[in-house]
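**Q** A structural model of the following input is requested.
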Amino acid sequence: MYPSIGYIELDTWRWLEVGQRPNVLRPDQSTRHRLGYLIRELREARGLSMRDFAAKTFVSHSKVQRWENGARPPRDRSEAELIDKVLGAGGFLIELWQEIGREISDPNHVSDSAFHVSDASLALPTAVSQAAPSGGAGIFIPARLDDGTVVLVALDRRAVLRAGMGIGAATAAGLTMPAAVAINASEDPFGFARSVTKNWSGLRLSRPNPDYGVDWQALLPGGRSMLGSQLSLQVHPARIDEGRVVVSVPDQRRVEEFLTRPNRSLLVGAIDTEDASQFYVLDGRKARGRLMKNGGVYEVTAPSAYKLDDLTYGILWAVANYDDALQADDQDLAETRSDLKAYERLSASAVSREAAPGLNAVAHMWLGSDFCARHILRALPELPEVPSFWTREQRGEEASAWLIFDHKYPYLRETTRALGGTSTRAFCIPEGVVRSSPRHERILLFLSMALMEAMGIHTQLTTDPSYEAVEGFVVAPDKEAVIANWVRGEGMWHVDVTARSSIVRDCTNSAKDVNAHSVTAAPTAAGRLRALAHYLDLPWAWLVQRCAHLARAGSSGLIQSRSRLVSAAGIDTACKYVGSLPADH
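**A** Next up is the predicted model:
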C-alpha cells in the first residue's frame, strides 16, 4: 500500500537510509563533511554526474569535488541556496551550511544539524516546482525518522506533476517533510547580478517571468543625452581553454531560441574562481555562429579579451545606447538629413532642434556632429595656415561619439590628410568633471583622445573651468576662425566662418594658453596619453594591456552594431594604438 499526497497516490515510495552508512551525518563528524556527503548522495540519487551538477550550479568540476569531500563548503548563502534548489533538498542543505558558519564563529559549538529537520510541511506547489525542471524520475527530500536516522525521501516525479498545484501539504506514514526554500525573482546563482550592479550602479537587472529563455533583462542607463538601452542575457558556466573562453550550454534548444531573436542579446560565460566569479560577454549574433557540439555538450567560444570590466562595459554602454537610438529613428533621420542639406550653402547657421521634430536626442547629436564635420572639411582648404582645433567634449558620453559615429573616423583621417601633417586639438576637462564621471566614462574619454593621437593629432588639456563655455572651433591664429559646435549647445549646431577680429582673437588666445599650459604636455604621444591616464585616475599599464588584448580580438564580437550610422573603426583603432605603447613608466 502506497502512502498518498493529497488525493494522488504515488507510483513509487522509497527510502535511502544514508544515515546508516559509516561516518555519515553523525554528530562526531564535522558538519562540512556531513554536508559534502549529503550533496553527493542527493546528486547521485538524482542521476546527475559531477559535470551535469557543475553545469547546473555554474561552477567548475573541481569545485563540486571540494564541496563533496568537505574541503570547501559553499562560499555564501546564495551558492548554498542554489545547490539546495538543484538537488531539491527543501532547505536542509542550507541549514547545514548555516551550522558550518556557527562552528567557525564558535569552535566549541556542538552540532546537532544532522538530526534536525524543519517542522514545516512540503506543499505540493513546491514539490511540483522542484520536479518540473528535473530530468530525473524523482525529487528527493531529506527527512528524519523517529530514531534520528536521516533519510532521503524519493517522490516519483510523474505522480507529483499529475497532482498539479495547490492540493495541499504532503505527509506520509506520520512523517512530516521539510519545506523547500522559496526561490524568488532575485535569485542570483552566478553572483552575476551582485557583481555587475555593484560595479556599475546605474545598471538594472530583472528576471522575466515567464522567462522565455532569458535569464536577465538588463537596462543600461542613459546619460545627459543618451536614452538608455535594453539587453537580454543568458548566463552559462564557462572555462578557459588555450586562452579562449568556452561557454557550456546545457540546453541547446533554449540557447538557440534565445540567439535567433532579433532583439539585442548577450551570451555571458561565468568562470568560478576562489575569490569571485569572472564574466565574459559575447554578442548574441556572434554567438549564434559559434554554437558547436563537443562530446554531447553544446559550447560557444569567445575571446578572453571580452572579460566584463570597465573597458568592455564602457564600450557596451556607449555602443548600445547610440546604436539603439539611431536605429530607432533611422528612416526619419535619413529624411531629415537630406532636408537640412540646404544649410550647407550658408557659411553660418544655427539650427534648433525644432528643425528635426520627433527625432530623439541621440539623433539630434548625430545630425549636429555630422553637419559640423562636413562644415570644417569644406572650410579647411581656405584657411591661410595650419590651424589649431578646440573641441568641447568633457565626458565619456560625449567623447565616445568620436569612437562610434560612422563619420567621425573618416573625418579625422581626412583632416589629417588635408593639413598634410600634425595638428593640435585642445580639451577643457575640469577636475570636478573628472570626479563626477564613472570610471567607464573616463576610459571612453581616454580612448577618444587616444584615437586622435593615433591619427597624428597632438591632444592638449586644460583644467581651467573658465574655458568650459568656449565653443568648438578651428583657428588659423590671428587670421581666421571656423566655428563648429554641436556639444552642449542650445540647438543641433552652430557653425560659422569668420575673420572678425574679436572672435579670432578669443580663439587664438584660448588655443595659445592651453598649448602653453597643457597638463598633458609631453614630447611624445605615449607621454601625453600617460599623463592623461594619470589625470583621469586610470592605471596606465592596465590600459595598455587590456587595449592590446581587445585589439587582437576586435570589438565587433563584443557588441555588434545594427545601425548603419555606427562603426567600430574608431574603437578598434584607438585600442590598437594604446596597446602598441610601452606599458612601463
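**Q** only C-alpha atoms for contact and neighbour calcs from this point on.
**A** OK.
**Q** so Ala363 sits against Asp329, correct?
**A** Yes - taking Cα atoms under 8 Å as the contact criterion, Ala363 and Asp329 are neighbours in contact, 7.0 Å apart.
**Q** ok, the two, which is more surrounded?
**A** When neighbours are counted by other Cα atoms under 10 Å, Ala363 comes out ahead of the other of Ala363 and Asp329, with 25 against 16.
**Q** for the closest residue to the more buried one other than its chain neighbours, which three-state class applies?
**A** If the residues on either side of it in the chain are set aside, Ala363 comes closest to Leu326, at 5.8 Å by Cα to Cα, 6 or more residues apart in numbering. Under DSSP: H, G, I helix; E, B strand; the rest coil, Leu326 falls in the helix class.
**Q** and this one, please, so the two structures can be compared:
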Amino acid sequence: MLHPTAPVAGVDGAWYLDGLDLLDSTSVAAQMYVATAHLNDDVVAIGSHDYPHVRQFVRPTRRALLLASVEERQDGSEGSLYVLDAAHARRLLALDRPVERLPIPTAYQLDDLTFAVVRSLITADNALGADDRLLDSEEQGMEQHLQKERSVVARESVPGLSQVGAAWLGSRFCSRHALQWLTKSAAPSALWGRAQIGEEAVPLLLFRQQHWFIDQFLQLAAGGEDQPGMALCVPEDVVAASPIYDRIMLFLALAWLEMRGLVTWICSEPEYAKLDEFVLVPGQQAVVGTWMRARDTIWSADVAVRKAQVLDYDLAVRHARANSVLEGSSSTDRLRSAVDYLGLGPVWKTLPGRCRELGAYGTVDMLQARSRLIGLEELDKALRFVGSLAT
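**A** Coordinates of the predicted model:
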C-alpha cells in the first residue's frame, strides 16, 4: 500500500510493504514528484523547482524512497512511476555538485520486477538492521553448538528476533555446521532446499553468508564426478497462489543458482515439501540443517551416516533429478522450463529485457542496503544473466 502526500514541507507519505511468509512487514517513507521523460538519455528527471523540498525530504538519515511520476505522453504511452533510494538522491544533490535536474534511469521503472526487488530488499534490510546487535551476540555463541553433530535451538530462546533475523541466524549456523561436518573423503553432489516461493528464495539472492556458503560448497563439489545441483519442492498449488512478482523473485534465484554452476531440479509432489534441508555426499553422508519454515526452531541440524538414513536422502535427490519439471540439458533450457512452470509466460516477452536494463544500471544504484549482512551484487549478476537468455 502506498499513501503518498503532496510535496509539503514536513509531511511525508508512507509505503507499507507486507510480507507473505518469511519477510516481516514494514514501511518506508516515500514522496512522489512529477518528472519529465528524457528518453534520449534513458532517464526521467525531477525538475529543479522541487529541489528545496527534495533536499529537505532526503536530509534525514532514515530510509526513504523518491517516486518520480511521469504522466501519459502525447504518443499515447501510459504514465509510470520510477523509484530511487533517498541516499542516492542525497548524493546527487550535494551542494558541491550543482545539477539542473535530478535524473532517475528509466531502468528503475516500477513494475513487477522492480517491485519484487524493492520489496525484498527493504523488508529484509529493515529487519536485519533492527536485529543487528542481537544477531551479532547470538553468532558469537555458535561455537558451542558447532562442536555437536546434533543441535536444535528453539525459536523462543531468542525472543524479539524478527522472522528474517531468525532466517539469517538459522542459515548461518546450518551453513557453518555443514562445512564443519562434511566428510573429507568424498565430494558432496547436491543440496536440498525448502524454498517454495520467491520470498523464501530472498536469502539466496541477498544474504552474503548464503553467497559464501555456495562458494564453499562448489569448491568441495569440484572434486566429484557429477555436476552439483540443488533440489527444491515447489507444488503446483503453491505456484498458483503466488503473486507474479513473487514468482519472478523465485525465478531470479533459480537463474542465480544456474549462473553459479548448480543444476536446478524442482519436483512438484507435496510430500517432498516437508523434507529436511541437507547436503548430500552420495552413499556416505547427509548433513541436515533445516532453518526454512522451521516454525518452532531457529535451526535443527544433524549428521546422518547410517546407510539407511543416507539412502532416504539419496533417493529424494534421485527422484528430483529424474522427475524435475525443469527439463533440459542446459541452463537456458531449464530456465525456459521454469518460465512455463512458474506461469511467467505472459511477462517473458519483456522480462529478459527489463532484467538486462536493471542489471546494467545496477540495483545497487537504485537502492542502498544498510545491513552489513546483505549484498546486492549477486542479484545484479542474476539480472544480467537472465538478460542474456534473450540474446
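**Q** what would you report as the TM-score here?
**A** These two chains, once laid on top of each other, score a TM-score of 0.91 by TM-score structural alignment, normalised by the length of structure 2; 378 aligned residues with a Cα RMSD of 2.1 Å.
**Q** count of neighbours near the aligned partner of the residue nearest to Ala363 of structure 1 in structure 2?
**A** When structure 2 is aligned by TM-score structural alignment, the residue opposite Leu326 of structure 1 is Leu128. Using other Cα under 10 Å, the number of residues around Leu128 of structure 2 comes to 26.
**Q** do I have it right that Leu128 of structure 2 meets Phe207?
**A** No - in this structure, Leu128 of structure 2 sits apart from Phe207 without contact. The criterion is Cα under 8 Å, and the distance is 10.2 Å.
**Q** which neighbours do those two have in common?
**A** When contacts are counted by Cα atoms under 8 Å, 6 or more residues apart in numbering, the set common to Leu128 of structure 2 and Phe207 consists of Leu373.
**Q** OK, contacts around Val58 of structure 2?
**A** The contact partners of Val58 of structure 2, taken as Cα under 8 Å, 6+ apart, are Ala64, Ala86, Ala87, Ala89, Arg90.
**Q** same check on Ala222 of structure 2?
**A** Residues in contact with Ala222 of structure 2 (Cα under 8 Å, 6+ apart) are Ala187.
**Q** now for it: what does it line up with in structure 1?
**A** If you follow Ala222 of structure 2 across to structure 1 using TM-score structural alignment, you land on Gly420.
**Q** and if you look at Val305 of structure 2?
**A** Val305 of structure 2 maps onto Ala499 in structure 1 when the alignment is built from TM-score structural alignment.
**Q** re the thing from before, gap between the match of Ala222 of structure 2 and Gly456 of structure 1?
**A** 10 Å (Cα to Cα, to the nearest Å).
**Q** next, Met32 of structure 2: secondary structure please.
**A** Going by three-state DSSP, the secondary structure assigned to Met32 of structure 2 is strand.
**Q** trace Val243 of structure 2 over to structure 1, please.
**A** Quick fix: residue 243 of structure 2 reads Pro, not Val. Applying TM-score structural alignment, one finds that Pro243 of structure 2 aligns to Pro438 in structure 1.
**Q** that match: how many residues sit nearby?
**A** Neighbours of Pro438 of structure 1 under the rule other Cα under 10 Å: 16.
**Q** quick one: it and Leu311 of structure 1, what's the gap?
**A** 12 Å.
**Q** return the distance of Arg224 of structure 1 relative to Met365 of structure 1.
**A** Applying Cα to Cα, the value for Arg224 of structure 1 to Met365 of structure 1 is 11 Å.
**Q** cool, Ala356 of structure 1 as well?
**A** Distance, Ala356 of structure 1 to Met365 of structure 1, using Cα to Cα: 11 Å.
**Q** more neighbours: which of these two?
**A** When Ala356 of structure 1 and Met365 are compared on other Cα under 10 Å, the one with more neighbours turns out to be Met365, at 25 against 20.
**Q** mind telling me what element the counterpart of that one in structure 2 is part of?
**A** Using TM-score structural alignment, the partner of Met365 of structure 1 in structure 2 is Ala167. Taking DSSP states H and E as the definition, one finds Ala167 of structure 2 inside helix 163-181.
**Q** the helix or strand just after that helix aligns to what range in structure 1?
**A** On the C-terminal side of helix 163-181 of structure 2, the closest following helix or strand by DSSP H and E is strand 190-192. Mapped onto structure 1 with TM-score structural alignment as the criterion, strand 190-192 of structure 2 occupies residues 388-390.
**Q** the matching stretch vs structure 2, mean deviation?
**A** Its matched residues in structure 2 lie on average 1.3 Å from stretch 388-390 of structure 1 after superposition (mean Cα distance after the TM-score superposition for structure 1).
**Q** strands of the stretch 251-400 of structure 1, start to end?
**A** Shown for the stretch 251-400 of structure 1, the strands assigned by DSSP state E, counting those that start in this stretch span residues 265-271, 278-283, 292-294, 297-303, 349-351, 388-390.
**Q** dump those into JSON lines; add mean neighbour count as well.
**A** Written out in JSON lines, the entries for the strands of the stretch 251-400 of structure 1 read as follows (neighbours: other Cα atoms under 10 Å):
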{"stretch": "strand 265-271", "mean neighbour count": "26"}
{"stretch": "strand 278-283", "mean neighbour count": "25"}
{"stretch": "strand 292-294", "mean neighbour count": "13"}
{"stretch": "strand 297-303", "mean neighbour count": "20"}
{"stretch": "strand 349-351", "mean neighbour count": "16"}
{"stretch": "strand 388-390", "mean neighbour count": "23"}
